[in-house]
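Asks: turn this into a structure:
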Amino acid sequence: MAKKEESVKLLGFLISPFSRRVEMALKIKGVPYEYLEEDLPKKSNLLLELNPVHKKVPVLVHNEKILSESHLVLNTFLINNVILEYIDQTWNNNPILPQDPYEKAMARFWAKFVDEQILPVGFMPLVKAEKGIDVAIEEIREMLMFLEKEVTGKDFFGRKTIGFLDMVAGSILIPFCLTRAWECMGIDMTPEDTFPELNRWIKKLNEVEIVRECIPPKDKHIERMNKIVERAKST
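Replies: Sure, this is the predicted structure:
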């Protein structure tokens, strides 16, 4: 548990999966923190002060130590989840990463796969699918099938309890799948007959109270996705 004299603040954005996963980690660790919601189109002076280079969220401030990570370079997500690892190493209770060196390496491997392979080929390519929307859908499903196989036979990616990879993948897939965000384009991206294990995992993960507390409301998520569609179609 965080000590009384500790100060923990998180600057985030409700619809940002990167913010959601950091909140999950703090809640699982039982760390008291102050959450500051950012209006990204109108970045606050505090955000610009704390993260002047990338001007993105999440930003974690722990006893005046500042950590930030998410940013875009040439439309490619570069996320190394340093905040999650910092939280895990700072508060030792309820470990997020596996203790076994091999399992820890594999959790990092698959988290990198989710952020660098699945996320960039997710929603936006469907809106502006140059090769055709059917091809784009198939490419995304091929990526998701790797996760389908990885979670087969497990309660969670972290086996009996949620862990690092559950937070990374869950922060992206739970909002999309539970809110059926793809349906605004008439698409069922994760049909249960094709992805029975992923759907089972998503439902089980959503049963965890801490996870539910960190997932954006359906209406907010759909609203955000509709804005992305409209913006993409106009460019």
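
Asks: could you use CA atoms for every contact and neighbour count after this?
Replies: Noted.

Asks: just give the closest residue to residue 81, not the sequence neighbours.
Replies: residue 69 (7.0 Å; C-alpha to C-alpha, 6 or more residues apart in numbering).

Asks: now that neighbour: how far from residue 131?
Replies: Distance, residue 69 to residue 131, using C-alpha to C-alpha, to the nearest Å: 32 Å.

Asks: with neighbour numbers in mind, choose between the two.
Replies: residue 69 (19 against 10; other C-alpha atoms under 10 Å).

Asks: how about the helices of this protein, start to end?
Replies: Assigned by DSSP state H, the helices in the chain fall at 17-29, 45-50, 82-90, 101-113, 123-127, 133-151, 164-179, 196-206, 209-214, 218-234.

Asks: now those helices in JSON lines, with mean neighbour count?
Replies: Output for the helices of the chain, formatted as JSON lines (neighbours: other C-alpha atoms under 10 Å):
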{"stretch": "helix 17-29", "mean neighbour count": "23"}
{"stretch": "helix 45-50", "mean neighbour count": "14"}
{"stretch": "helix 82-90", "mean neighbour count": "16"}
{"stretch": "helix 101-113", "mean neighbour count": "16"}
{"stretch": "helix 123-127", "mean neighbour count": "18"}
{"stretch": "helix 133-151", "mean neighbour count": "16"}
{"stretch": "helix 164-179", "mean neighbour count": "22"}
{"stretch": "helix 196-206", "mean neighbour count": "18"}
{"stretch": "helix 209-214", "mean neighbour count": "16"}
{"stretch": "helix 218-234", "mean neighbour count": "14"}
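
Asks: next, the second sequence, to be compared with the first:
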Amino acid sequence: MAEVKLHGAWFSPFYQRVKWTLKLKGIPYEYIEEDLSNKTPQLLQYNTIHKKIPVLVHGGKPICESMNIVQYIDEIWPHNSLLPDDPYERSVARFWVTFAEDKVVSIFWKTLRTSGEEQEKAFEESLEMLRIVEEQCLGEKKFLGGDNINIVDIALGSVAYWLGIIAEISEFKLFEKFPLLNAWIKNFEEVPVIKKNLAARDEIIAFIKGRKALRSS
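Replies: Below you'll find the predicted structure:
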């Protein structure tokens, strides 16, 4: 098998997506931890446009953008597929991945980069996005993918984990307003591969508080 390398940063929810996918499929890889304030020449060479993580390098060829990487992995190693067999169901899954990227990720960045009234407004905006996901994507299912996790769980699970931590730090009741989503998050985090490879909650809390302290100094 061609060599697989992954450039990431331990705290990144976008790196986590790729890590989970590789672990779910049992693909061995070399991990390169990036210092985002002093990125390696290799990362800058592989991602010349955005210069950001994650980057997967497969057989010397770089693949960028987290969900693009996830879909690439799923195509190259089709066992334990993250997409449904049915063409219509695949299109539905891709729709929700796009929704996650276009809507939920933007809200995540707002909550992370703001504070006070501005952050509270961002959390309020997130409520509508979460309501849509709960009512129209999750419903009564155990996972967004049905009985098992799929690509939609990967796309939203990483961001939901961070959103929950940011809300906890800010004392904003977020997922408590959505019992089905709250149950999904707990189910998702208990999947053995996910549980074993989640970034530690206390370390993320310390990381976020450190960022806030730097911004306010």
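
Asks: re the thing from before, let me see the contact set for the aligned residue in structure 2 for the residue nearest to residue 81 of structure 1.
Replies: In structure 2, the residue paired with residue 69 of structure 1 is residue 65, using TM-score structural alignment. Neighbour list for residue 65 of structure 2: 53-55 [criterion: C-alpha atoms under 8 Å, 6 or more residues apart in numbering].

Asks: top of those residues by neighbour count?
Replies: Result: residue 54 is most packed of these (other C-alpha under 10 Å), 28 neighbours.

Asks: wait, it sits on residue 19?
Replies: No. Using C-alpha atoms under 8 Å as the test, residue 54 of structure 2 is too far from residue 19 to be in contact (9.5 Å).

Asks: ok so, going back, from residue 108 of structure 2, how far off is the match of residue 69 of structure 1?
Replies: 17 Å.

Asks: wait, residue 195 of structure 2 sits on residue 187?
Replies: No. Using C-alpha under 8 Å, residue 195 of structure 2 is not in contact with residue 187; the gap is 10.0 Å.

Asks: which bit of structure 1 covers stretch 145-152 of structure 2?
Replies: Residue span in structure 1 matched to stretch 145-152 of structure 2, by TM-score structural alignment: 158-165.

Asks: mind listing what's buried in the matching stretch?
Replies: 158, 162-165 (16 or more other C-alpha atoms under 10 Å).

Asks: now stretch 30-42 of structure 1
Replies: Quick answer for stretch 30-42 of structure 1 (16+ other C-alpha under 10 Å): 31-33, 36, 38.

Asks: for stretch 54-72 of structure 1, same thing?
Replies: So, applying 16+ other C-alpha under 10 Å, buried residues of stretch 54-72 of structure 1: 55-61, 67-71.

Asks: would you mind measuring the gap between the ends of that stretch?
Replies: Stretch 54-72 of structure 1 end-to-end distance (C-alpha to C-alpha) = 8 Å.

Asks: how about the contacts made by residue 189 of structure 1?
Replies: Neighbours of residue 189 of structure 1 in contact, by C-alpha under 8 Å, 6+ apart: 137, 141, 177, 182.

Asks: against residue 183 of structure 1, how distant is it?
Replies: Counting by C-alpha to C-alpha - residue 189 of structure 1 and residue 183 of structure 1 are separated by 9 Å.
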